[in-house]
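> For reference, the sequence and a predicted model appear below.
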Amino acid sequence: MSHGRAVGLMVLVTLMWSIAGVVTRHLDSARSFEVTFWRSLFNALALLVAFALMRGPSLVQRIAQGGKALWFSGLCWTVMYTNFMVAITMTTVATVLVTMSIAPLVTALFARLFLHHRLPARTWAAIGVAGIGIAWMFGRQALEGGSSLTGILVALGVPLAGATNWTLLQHIQQRQRRNPDAPEPDMLPAVLIGALGSAAITLPLAWPMSASAHDLSLLGLLGVVQLAIPCLIAVRVARVLPAAEVALIALLEVIFGVLLAWVGADEAPGPTALQGGVLVIGALLGNELLALQRRRSGLA
């Protein structure tokens, strides 16, 4: 897969991830942990079907032989699937989004510390500008709405788990390049492990359930289109793009989410949200255009 195609697929992934907000605005009665449970359960069911087609009977054997890396990645997916919704129940959405905006910086630091990656100055600059843009979008709302320290700590689990997961996947690819004759571990089942873990954790907290048939259809859509498909693509893309670049592009989820809520749920963004969005998109485009220019000139 070329770098350009990987970037395009990652942008598509963020678009699919971003539909959660606008879809949940149309739920009748399902709330909080019940939303997380049904979404994770439908995600797991969709992944089971996908893996049955892709891996067949060998799926169980692949999971059994996956080793610590597979299960650790699955734990990261569980945290990412679960912590966002749990944090939302403890503090404001704006506070959670601001907290999650540190993901590219944490991922870059993890890649530098554990993989000894030397990131170009343009990527560090893009991370900084994008972080400022996200903070500008939601910072005022977070301050006005108040914040819970516990909620912030729970929300921190999302960027920390994401950074750990992307760094782990990069490490596996790095090791594979050094020893191409060694069997390559199959990390895709980690997404399924994460979905099952999230559903198991939130099931006791989801009672009493109140989701209508309409709610279940929307949550089924989220489980398949917003989680299962894009997460499988993201694991594949992480084999091509640097971990910091994956996390940086993932910030587009916030921008797409705001725009979709505006179009589909009449939640018009304020001027600060629009200004911050311009900063984020500008940082992403600048980073990718500079990378393309350097690749064409043979310098990177």
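Thanks, I have the structure now.

> C-alpha from now on. contacts and neighbour counts both.
Noted.

> host element of P269?
Secondary structure assignment for P269, by DSSP states H and E: no helix or strand.

> any idea how far it lies from V49?
As defined by CA to CA, to the nearest Å, P269 lies at a distance of 38 Å from V49.

> Over to L284?
L284 sits 35 Å away from V49, taking CA to CA as the criterion.

> quick one: which of the two has more around it?
Higher neighbour count among L284 and V49: L284, with 22 against 12, using other CA atoms under 10 Å.

> give the contact list for the more buried one.
If a contact means CA atoms under 8 Å, 6 or more residues apart in numbering, then L284 has A126, A130, L248, I249 as its contacts.

> Please compare the first structure with the one that follows:
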Amino acid sequence: MKLTHSKAVVLMVVVTLMWSIAGVVTRHLESARSFEVTFWRSFFTVVSLLVILPAFQGRKALVDSIRQGGAAFWASSVCWSIMFTAFMVALTLTTVANVLVTMAIGPFLTALLARIFIGHKIPLRTWCAIAMAGVGITWMYAGQMDLGSQLAGTLVALMVPLAAASNWTVVQHNRAHGKRIDLVPSVLVGAVISSLVTLPLAFPFAATPHDVGLLAILGLFQLAIPCVLSMLCAAVLKAPEVSLLGLLEVIFGILLAWLGAGEVPGTSVLTGGALVIAALVVNELIGWRQRA
């Protein structure tokens, strides 16, 4: 699929909208909880990708990518599995807004890990942005100190940007040494790992047919399809553009949970989240202008 820049932007907006439906859909589950929610979504992601990827890449190319992936490929797959698992578990423990705002600090964690493990230099503007985002996250966490489950859910959600930053660092380290990791098959393997790990923890199953149907929708339309489309967009768009457009998931997700499930975000989440998003927007826009 050949994408122009404008089409990639529009497609990335659609991708963030698809990603953002997880919170509101989860709020309409009848009886499925915690690890069972994660298992069914990951399971249906595997089923969907087993149909989509061979059509996209060819069965042989897909199998070869997995066989020849090496240690970095499997490390990336484990990171994907952590992201898939922690995200859904966090949604069952805390609000959609808490989860999405916590995930928004991913670019800053990525910058820090890249500095530590790869030696990438962090410009002063990014250090300032990291400090500003840190204040926002601290403010958000402080507002939840008296809400045990809310804080626990937010801490679980923190595993998502940590795993994402680790994933990016592994990929960039290998590319710097002339090795390329095909991220799309690693998404499939990550979903397989997530399914296998959460299956024993999901018993006894409590999901109704209604729940299974909703989680099948998430597996296909919230994870499998947008993950593949985001890789196509990333091949056309620059990193700052992807980061900025990715913030739409936070906005869409909070609005959908608010309008579709009556989940009103708390004041500390709104103010802390505003600081995090403002820090990322300012940092990326300044960096974009400097490169231009």
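Yes, it's here. The model shown is predicted, which means the values in this text are computed figures rather than measured ones.

> Just put the contacts of L284 of structure 1 in CSV and tack on neighbour count, distance to C76 of structure 1 and secondary structure.
Below are those laid out as CSV (neighbours: other CA atoms under 10 Å; distance: CA to CA, whole Å; DSSP: H, G, I helix; E, B strand; the rest coil):
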residue, neighbour count, distance to C76 of structure 1, secondary structure
A126, 25, 25, helix
A130, 28, 24, helix
L248, 27, 18, helix
I249, 25, 19, helix
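
> possible to save these as a markdown table with distance to V23 of structure 1?
Listed next are the contacts of L284 of structure 1 as a markdown table, based on distance: CA to CA, whole Å:
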| residue | distance to V23 of structure 1 |
| --- | --- |
| A126 | 30 |
| A130 | 26 |
| L248 | 24 |
| I249 | 22 |
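
> Is the residue mapped onto A69 of structure 1 from structure 2 part of a helix or strand, or is it coil?
Aligned by TM-score structural alignment, A69 of structure 1 pairs with A72 of structure 2. The three-state label for A72 of structure 2, taken from DSSP: H, G, I helix; E, B strand; the rest coil, comes out as helix.

> wouldn't A72 of structure 2 be in contact with H173 here?
No. Counting by CA atoms under 8 Å, A72 of structure 2 sits too far from H173 to count as a contact (9.3 Å).

> can you give me the helices in the stretch 101-250 of structure 2?
106-117, 124-142, 148-176, 183-202, 209-217, 225-234, 239-246, 248-261 (DSSP state H, counting those that start in this stretch).

> now what about the fourth one, what contacts it?
Okay, so that is helix 183-202 of structure 2. For helix 183-202 of structure 2, contacts defined as CA under 8 Å, 6+ apart pick out 34-40, 42-43, 45-46, 49-50, 53, 62, 65-66, 73-74, 76-82, 84-85, 227-228, 231.

> By how much does that helix deviate from structure 1 on average?
Following the fit onto structure 1, the mean deviation recorded for helix 183-202 of structure 2 is 0.9 Å by mean CA distance after the TM-score superposition for structure 1.

> ok, and for that helix, which residues are buried?
Residues 183-195, 197-199, 202 are the ones in helix 183-202 of structure 2 that count as buried (16 or more other CA atoms under 10 Å).

> and it, which stretch of structure 1?
Using TM-score structural alignment, the partner range for helix 183-202 of structure 2 is residues 187-206.

> Neighbour count says what about the contacts of helix 183-202 of structure 2? Which are buried?
Restricting the contacts of helix 183-202 of structure 2 to buried positions leaves 34-40, 42-43, 45-46, 49-50, 53, 62, 65-66, 73-74, 76-82, 84-85, 227-228, with burial counted as 16+ other CA under 10 Å.

> In helices, which of the residues you listed appear?
By the criterion of DSSP state H, membership of these in helices covers 34-40, 42-43, 45-46, 49-50, 53, 62, 65-66, 73-74, 76-82, 84-85, 227-228.
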